[in-house]
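**Q** Here you go, sequence then predicted model.
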Amino acid sequence: MASKRRLRIASYNINGINSRLHVLTRWLEEFKPDIVGLQELKCTNEAFPHEALAARGYSAIWHGQRSWNGVAILSRVGEPVETRRALPGDPNLEQSRYIEAAVCGILIGNMYAPNGNPKPGPKFDYKLAWLDALLAHARDLLGTKVPALLIGDFNVIPTPQDVYKPERWAKDALFAPEAREKYREVVALGWTDAIRRLHPDERVYTFWHYWRNSFDRDAGIRIDHALLSPSLAKTLKAAGVDRTPRAWEKTSDHAPIWVEIEA
């Protein structure tokens, strides 16, 4: 019988991969994740820095878009085998928001969900339609019984526990009741929110605005999530947020989230 290994899988909204490549590569070298989902690449497919990542031991697949969006999956534990590069039913396929791959026997769906602001309006309507498509795909994935992980920037603050001073976000699309309900529906299908499973009572944030010393004051929100299918949730050993790179110079306004599982 093959022995199991512990895998560290992370998600990081890098907020411009080429302008913050020094941040990303430093973090990869220090944190040493096995698999990473990246969001907000903000570069074309041609401009993706795959050589710099390969030099640090990471294979990659990516789906870029000029100036906006963009997602990628990195792995140092085997080539990611791409299974799709768009969310089924995405109402706007011109936007690069989802990429999915099999790595080490796990199906990983990496996403950058729409922000949705301002609301009401077409951007908020798109957000809700996209989350409906995510709900349908999340249901289908569970139907396959394959160990799966939905990870990335969901752009949803699930509960008041996940935001510093909820009243300040009352009119924001990220905290809209409609968006929070969509997230709740996805989890209710049988997915496990790794952070909440292991840290049920803590205030855990993954994003802090650049202004008003938000990070120093810990005035943040939790919008980056890792959802595990039932079979994968049984192997969950640890989960958290690596706040370290958020304090670096010229860094992203997000911090990486991570889970450790046995596979």
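**A** Ah, there it is.
**Q** from here on, contacts and neighbour counts on C-alpha atoms
**A** Fine.
**Q** And for the spatially most central residue of the chain, nearest residue in space, chain neighbours not counted?
**A** By CA atoms, centre = their mean, the chain has its centre lying nearest to residue 152, at 0.9 Å. Once flanking residues are discounted, residue 152 sits nearest to residue 111: 4.9 Å by CA to CA, 6 or more residues apart in numbering.
**Q** for comparison:
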Amino acid sequence: MSFSFASWNINSIRQRETLVLDWLSNHPVDVLCLQEIKCEQHQFPASFAEAGYHVAIVGQKAYNGVAVIARKPFEVRHRRLPGFSHDAARYIEIEIDRLTIGGLYLPNGNSGGEEGYRLKIEFFETLAHHAREMLERDEDFALIGDFNVCPAPEDLAPGALGAHDALLRPETRAAWRSLCWLGLTDAVRALYPRECLYTFWDYQAGAWDRNMGLRIDHALLSPRLADRLEAVHIDRDERARPQPSDHVPLVVTLRADRPL
């Protein structure tokens, strides 16, 4: 059987609880990684556990926050990015079906001046170090979430961002490339090398109606998972729902693992 996992920056799970429950009922992914849940653990809606899902939460009051929702039990390996100096709720890592999935919300880098941007680059560098260690251990893993980077010109609509935005700065793109060059595969670009595909449309300036989008939600796959890559789907329809998140789900499907 195939295995599928998804990422969705939900921009407040308490505001969009019903949207996520509806989406899960119509999209039978094995694992859903959420970002920007914007609540503490005790505030996360109980409806998911009541519906039979298995849930792990790394929460924070009002800001950030990540979570995992899965259809069967999993082991939580990390509740923060190993080695990262800042204690924000931006990373969760699980193991399920001999596969490791790291769900992440990388700092935007546009607030907090140069210190805020330094934190963004530090997260990238720490993530690369962690990925390198997993590769050295020959693990099968995916890093999925809101990376807050447009890696190439086709990853944003013309004029959607200013030239000096933190999502486009040369250092940001270089940090992304350094991560990929460890031997990871950008799942979207593996199947859609040059298409203009977006995962985010701002609430401002009619960005959705004008298709002024960004591709900032990504899935990076370790080598054996890249070999199993079957499909990638960006669920644009969710952006047209009432009171949507400004991001949409990114879904990755892997072919069944070959017997050892």
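**A** Perfect, I can see it now. Remember, predicted model here, so these are calculated numbers, not experimental data.
**Q** TM-score for this pair?
**A** Overlay of the two chains. TM-score (TM-score structural alignment, normalised by the length of structure 2): 0.95; 256 aligned residues with a CA RMSD of 1.3 Å.
**Q** State the span of structure 2 onto which the stretch of helix or strand the residue nearest to the centre of structure 1 belongs to is aligned.
**A** Applying DSSP states H and E as the criterion places residue 152 of structure 1 in strand 148-153. On structure 2, the counterpart of strand 148-153 of structure 1 by TM-score structural alignment is residues 141-146.
**Q** which residues are contacting that stretch?
**A** Contact with stretch 141-146 of structure 2 is made by 6-9, 33-35, 99-106, 134, 216-222, 225, as judged by CA atoms under 8 Å, 6 or more residues apart in numbering.
**Q** Could I get the contacting residues of residue 182 of structure 2?
**A** By CA under 8 Å, 6+ apart, the contact set of residue 182 of structure 2 is 128, 131-132.
**Q** try it again with 10 Å
**A** By CA atoms under 10 Å, 6 or more residues apart in numbering, the contact list for residue 182 of structure 2 reads 128-129, 131-132, 135, 222.
**Q** what do you get for residue 72 of structure 1?
**A** 11, 36-41, 48, 60-64, 85, 96-101, 110-111.
**Q** In structure 2, what sits opposite it in the alignment?
**A** Match for residue 72 of structure 1 (TM-score structural alignment): residue 67.
**Q** can I assume its match sits in a helix?
**A** No: secondary structure of residue 67 of structure 2 (DSSP: H, G, I helix; E, B strand; the rest coil): strand, not part of a helix.
**Q** ok, it to residue 99 of structure 2 distance?
**A** 17 Å (CA to CA, to the nearest Å).
**Q** Let me see the ranges of the helices in the stretch 1-150 of structure 1.
**A** Counting by DSSP state H, counting those that start in this stretch, the stretch 1-150 of structure 1 has helices at residues 21-31, 50-54, 122-144.
**Q** What is the burial count for the nearest residue to residue 70 of structure 2 once chain neighbours are set aside?
**A** Among residues not flanking residue 70 of structure 2 along the chain, residue 31 sits closest, at 4.4 Å (CA to CA, 6+ apart). For residue 31 of structure 2, the count of nearby residues is 25 (other CA atoms under 10 Å).
**Q** Who are the contact partners of the equivalent of residue 31 of structure 2 over in structure 1?
**A** Correspondence of residue 31 of structure 2 to structure 1, assessed by TM-score structural alignment: residue 35. Contacts for residue 35 of structure 1 (CA under 10 Å, 6+ apart) come out as 7-11, 58-60, 73-78, 80, 103-104, 108, 258.
**Q** how near is residue 35 of structure 1 to residue 128 of structure 1?
**A** Residue 35 of structure 1 is 29 Å from residue 128 of structure 1, by CA to CA.
**Q** Residue 10 of structure 1 too?
**A** Separation of residue 10 of structure 1 from residue 128 of structure 1 (CA to CA): 25 Å.
**Q** quick one: which of these two has more around it?
**A** Using other CA under 10 Å as the criterion, residue 10 of structure 1 and residue 128 rank with residue 10 on top: 28 against 20.
**Q** residue in structure 2 matching the more buried one?
**A** Per TM-score structural alignment, residue 10 of structure 1 is aligned with residue 6.
**Q** for the nearest residue to its match once chain neighbours are set aside, helix, strand, or coil?
**A** For residue 6 of structure 2, ignoring the flanking residues on the chain, the nearest one in space by CA to CA, 6+ apart is residue 251 at 4.2 Å. Put simply, residue 251 of structure 2 is strand when judged by three-state DSSP.
**Q** In contact with residue 251 of structure 2, which residues are there?
**A** Going by CA under 10 Å, 6+ apart, the list of residues near residue 251 of structure 2 reads 4-8, 27, 29, 31-32, 144, 187-188, 218-219, 231-235.
**Q** Check residue 216 of structure 1 too.
**A** 208, 247.
**Q** hang on, it in a strand?
**A** No: counting by three-state DSSP, residue 216 of structure 1 is not part of a strand but helix.
**Q** Aligned counterpart of it in structure 2, please.
**A** The alignment partner of residue 216 of structure 1 in structure 2, by TM-score structural alignment, is residue 209.
**Q** how far away is that match from residue 236 of structure 2?
**A** The value you get for residue 209 of structure 2 to residue 236 of structure 2, if CA to CA is used, is 12 Å.
**Q** Find residues that contact each of those two.
**A** residue 201.
**Q** neighbours around residue 76 of structure 2, how many?
**A** Neighbours around residue 76 of structure 2, by other CA under 10 Å: 17.
**Q** ugh, wrong one, residue 238 of structure 1
**A** Residue 238 of structure 1, neighbours per other CA under 10 Å, totals 15.
**Q** ok, of the contacts of residue 35 of structure 1, which come out buried?
**A** Buried positions within the contacts of residue 35 of structure 1, assessed by neighbour count (16 or more other CA atoms under 10 Å), are 7-11, 58-60, 73-76, 80, 103-104, 108, 258.
**Q** can you tell me which of those are in strands?
**A** 7-11, 59-60, 73-75, 103, 108, 258 (DSSP state E).
**Q** could you redo those residues as a markdown table and give each row distance to residue 211 of structure 1?
**A** Formatted as a markdown table, those follow (distance: CA to CA, whole Å):
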| residue | distance to residue 211 of structure 1 |
| --- | --- |
| 7 | 35 |
| 8 | 31 |
| 9 | 30 |
| 10 | 26 |
| 11 | 23 |
| 59 | 35 |
| 60 | 33 |
| 73 | 30 |
| 74 | 30 |
| 75 | 33 |
| 103 | 38 |
| 108 | 33 |
| 258 | 25 |
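**Q** for the residues you listed, which one is nearest residue 89 of structure 1?
**A** residue 108 (18.1 Å; CA to CA).
**Q** Wait, the closest one touches residue 85, no?
**A** No: if you go by CA atoms under 10 Å, residue 108 of structure 1 and residue 85 don't touch, sitting 11.5 Å apart.
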